[in-house]
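**Student:** fold the following.
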Amino acid sequence: GIILISSALFCDALIGNFQEKMMKKHNASNAEIVLYSYFVGFIYLLLVLLVSGELIDGTTFCLQNPVTYAYIFLFSLSGFFGVQAVLSLIRTCGALVAVTVTTCRKALTIVISFLLFSKPFTFQYVWAGLLIVIGIYLNVLGKTNHIDLKTTLKNSRNILGNVRKRRKSPMVV
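**Tutor:** A predicted model of the protein is given here:
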């Protein structure tokens, strides 16, 4: 579970940064970003469904239970509005803020699920909550104490270069 949620957070951050880059580079609209972001996934899932035979089973189920079409429509509509909200957040505030907000939303969803549904509470939930709070704190700290990474790396290379030059010169006693 930890590996899966970590992978999901990594991919969430990756897609957010990629979408922000494409918005700036190509001045793409939200609709274009949604189209290109989800088209590859759609093709992949369609192929998997065709090969596994699940597409036929799913279609048969929907034909037998027509209310499923309404559920699919409502789920898709709410997903569309959610994606539009995240893309608007990326466009106005940047990918880092968008990923932070979506992570907080996920944490809030977990807290609400504890309040609505009874489940055993373990200390691991406390550690996970602390990690989320620390991550948000580091995010805010990084924004308030902005350090230019390129300049820092360049300065460290210069310092290392000077140390190497000194080693090559003969020692004077």
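**Student:** please make it C-alpha for all contacts and neighbour counts, starting now.
**Tutor:** Will do.
**Student:** can you report how many residues neighbour Leu9?
**Tutor:** Applying other C-alpha atoms under 10 Å, we find 15 other residues in the vicinity of Leu9.
**Student:** for the chain, longest helix please?
**Tutor:** The helix spanning the most residues in the chain, taking DSSP state H as the definition, is helix 67-93.
**Student:** any chance you could map the helices in the chain?
**Tutor:** With DSSP H as the definition, the chain shows helices at residue ranges 2-26, 30-52, 54-64, 67-93, 95-116, 123-144, 149-168.
**Student:** helix 67-93 and the shortest one, what's the angle between them?
**Tutor:** By that I understand helix 54-64. Angle, helix 54-64 to helix 67-93, by axes from the mean of the first three to the mean of the last three C-alpha atoms, to 10 degrees: 120 degrees.
**Student:** now do the buried residues in helix 54-64.
**Tutor:** By 16 or more other C-alpha atoms under 10 Å, the buried positions in helix 54-64 come out as Leu55.
**Student:** give me the helices and strands touching it, please.
**Tutor:** Contacting helix 54-64 under the criterion 3 or more C-alpha pairs under 8 Å, 6 or more residues apart in numbering; DSSP states H and E are the following elements: helix 30-52.
**Student:** want to put them side by side, so please do this one too:
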Amino acid sequence: MSPGDGASNGGELAAAPRKGLPMEVKLVICVLGIYSCYMLSGLLQENIFRYRSEDGGRFSSTLFLLWVQCVVNVAFSFVAMFVNGRSGDKMPHHLFGTAGFAYIGAMVCSIEALKYVNFPTKELGKSCKMIPVMLFGVLFAKKQYSLQEYLCVALITVGIVTFNLSGKPHNKEDKENSTYGLGLLAFSLILDGVTGSAQERLKAACKPTVHEMMFFMNAWALAILSAAAYLSGQAVEGYAFCSANPSVMSYVLGFSLAAAFGQNFIYYTISNFNPLVCTTITTTRKFFTIVCSVIIFGHAIGPKQWGGVAMVFTGIGYEMRGKYQRHHAKNLKA
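**Tutor:** As a prediction, this is how the structure comes out:
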């Protein structure tokens, strides 16, 4: 239940479809909610790191930013637990600690990468979670995958390579920074896989509600971040920079609130439809976020790079098509 995406790990937490509004209306609510919240969150995140103060300073306190986000998530999920009730199961906090550590590590790497790569590159990279999932599955779980799945991963990989090699860095330092940023994105994807694995163990050990999962993961992440931000000095640095530049603080709060609301739209989607619908919405959202970022911030993306973007989302779409076919076949058998 990663805060940035959250679509891939919540299926087992889904409730039975609810009565009330027509399903078509619910789908519109889901699409508009996820699109608006995560597109706003992404654009505000880009604003935070593009901002320049009067003396040329820039925001660099990633741990402070994530600390604020976790505070908002903890507060939001606590209120939701109070309103909706709890499962009553005993929570295995050692597993929540592991999941929280991996989850916050993935977020740190993802946001740090934004200092070294542009936002479209970050969004494109974070769209490719099936690559580390398959890699971990083959190397450690000895899983077997279909030819279609291997072709999807190959197409996505070629698309990413095309996108990054077709860019035109302004100087040698830009190229080195870009390589470092891509490394951070890759490590973030690996930690996303660890987070998903930890969540599976959690759901096997107990039956937390979606907001219990959100609360305890963010509470552990908040404890880790509080210590890290204090010891690194980023807590003081981040607060001082935001105090001197109130517009940045508004971006930070807006980013955190939009992400928290976005998680709840994801839960709403899963509970009323299924994880495949949620994955489709969140994946197409990433594409439109890239387009909006290019339009609003004027990123220079050439035809070859757009070709790379097309290859990535074609591969993802082909993989989702296979999932829909398997899901449909399973329903027919049932």
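**Student:** that older thread, does anything pack onto the longest helix of the first structure? Which helices or strands?
**Tutor:** Helices and strands touching helix 67-93 of the first structure, as assessed by 3+ C-alpha pairs under 8 Å, 6+ apart, comprise helix 2-26, helix 30-52, helix 95-116.
**Student:** read off where the second one ends up in the second structure.
**Tutor:** Aligned by TM-score structural alignment, helix 30-52 of the first structure falls on residues 210-232 of the second structure.
**Student:** how far apart are the matching stretch and its match in the first structure?
**Tutor:** With mean C-alpha distance after the TM-score superposition for the first structure, stretch 210-232 of the second structure departs from the first structure by a mean of 2.0 Å once superposed.
**Student:** what comes up buried for that stretch?
**Tutor:** Using 16+ other C-alpha under 10 Å as the test for burial, stretch 210-232 of the second structure gives 210-222, 224-226, 228-229.
**Student:** re earlier: CSV for the helices and strands packed on helix 67-93 of the first structure, including distance to Val126 of the first structure?
**Tutor:** Supplementary listing: those in CSV, determined by distance: least, C-alpha to C-alpha, whole Å:
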stretch, distance to Val126 of the first structure
helix 2-26, 14
helix 30-52, 34
helix 95-116, 11
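**Student:** select, out of the ones you listed, the one closest to Leu87 of the first structure.
**Tutor:** Taking C-alpha to C-alpha as the measure, these were each checked against Leu87 of the first structure, and helix 30-52 came out nearest at 6.3 Å.
**Student:** now do the closest one against helix 2-26: the angle between them, please.
**Tutor:** Using the same axes, to 10 degrees, helix 30-52 of the first structure lies at 140 degrees relative to helix 2-26.
**Student:** what packs against helix 30-52 of the first structure?
**Tutor:** Secondary-structure packing of helix 30-52 of the first structure (3+ C-alpha pairs under 8 Å, 6+ apart): helix 2-26, helix 54-64, helix 67-93.
**Student:** how far away is Phe10 of the first structure from Thr103 of the first structure?
**Tutor:** Counting by C-alpha to C-alpha, to the nearest Å, the gap from Phe10 of the first structure to Thr103 of the first structure is 11 Å.
**Student:** before we move on, what about Lys119 of the first structure?
**Tutor:** 22 Å.
**Student:** among those two, which residue is more densely surrounded?
**Tutor:** Looking at Lys119 of the first structure and Thr103 with other C-alpha under 10 Å, you find the greater number of neighbours at Thr103, namely 18 against 9.
**Student:** that one -> the second structure?
**Tutor:** Residue pairing (TM-score structural alignment): Thr103 of the first structure is matched to Thr283 of the second structure.
**Student:** do the same with Ser78 of the first structure
**Tutor:** Under the alignment defined by TM-score structural alignment, Ser78 of the first structure corresponds to Ala258 in the second structure.
**Student:** separation between the aligned partner of Val133 of the first structure in the second structure and Gly254 of the second structure?
**Tutor:** Residue pairing (TM-score structural alignment): Val133 of the first structure is matched to Thr314 of the second structure. Between Thr314 of the second structure and Gly254 of the second structure the distance is 32 Å, computed by C-alpha to C-alpha.
**Student:** again, but for Lys203 of the second structure
**Tutor:** In this structure, Lys203 of the second structure and Gly254 of the second structure are 31 Å apart, going by C-alpha to C-alpha.
**Student:** which of these two has more neighbours?
**Tutor:** Gly254 (18 against 14).
**Student:** where's that one relative to Thr279 of the second structure, distance?
**Tutor:** For Gly254 of the second structure, the distance to Thr279 of the second structure - C-alpha to C-alpha - is 24 Å.
**Student:** in the helix or strand encompassing Leu40 of the second structure, which residues are buried?
**Tutor:** With the criterion set as DSSP states H and E, the secondary-structure element containing Leu40 of the second structure is helix 23-50. Using 16+ other C-alpha under 10 Å as the test for burial, helix 23-50 of the second structure gives 26-27, 30-31, 33-49.
**Student:** can you check stretch 120-135 of the first structure too?
**Tutor:** Ile132.
**Student:** and the contacts of it?
**Tutor:** 103-104, 107 (C-alpha atoms under 8 Å, 6 or more residues apart in numbering).
**Student:** of those, which is the nearest to Arg167 of the first structure?
**Tutor:** Once C-alpha to C-alpha is applied, the member of the contacts of stretch 120-135 of the first structure that ends up nearest Arg167 of the first structure is Thr103, at 48.7 Å.
**Student:** return the residues in contact with that closest one.
**Tutor:** For Thr103 of the first structure, the contacting residues are 9, 132, taking C-alpha under 8 Å, 6+ apart as the criterion.
**Student:** and the gap between it and Val133 of the first structure?
**Tutor:** Counting by C-alpha to C-alpha, the gap from Thr103 of the first structure to Val133 of the first structure is 10 Å.
**Student:** repeat for Leu116 of the first structure
**Tutor:** Counting by C-alpha to C-alpha, the separation of Leu116 of the first structure from Val133 of the first structure is 22 Å.
**Student:** cool, Ala70 of the first structure as well?
**Tutor:** Where Val133 of the first structure is concerned, Ala70 of the first structure sits at a distance of 38 Å (C-alpha to C-alpha).
**Student:** equivalent range in the first structure for stretch 133-152 of the second structure?
**Tutor:** Stretch 133-152 of the second structure lines up with nothing in the first structure when matched by TM-score structural alignment.
**Student:** great, nothing more from me.
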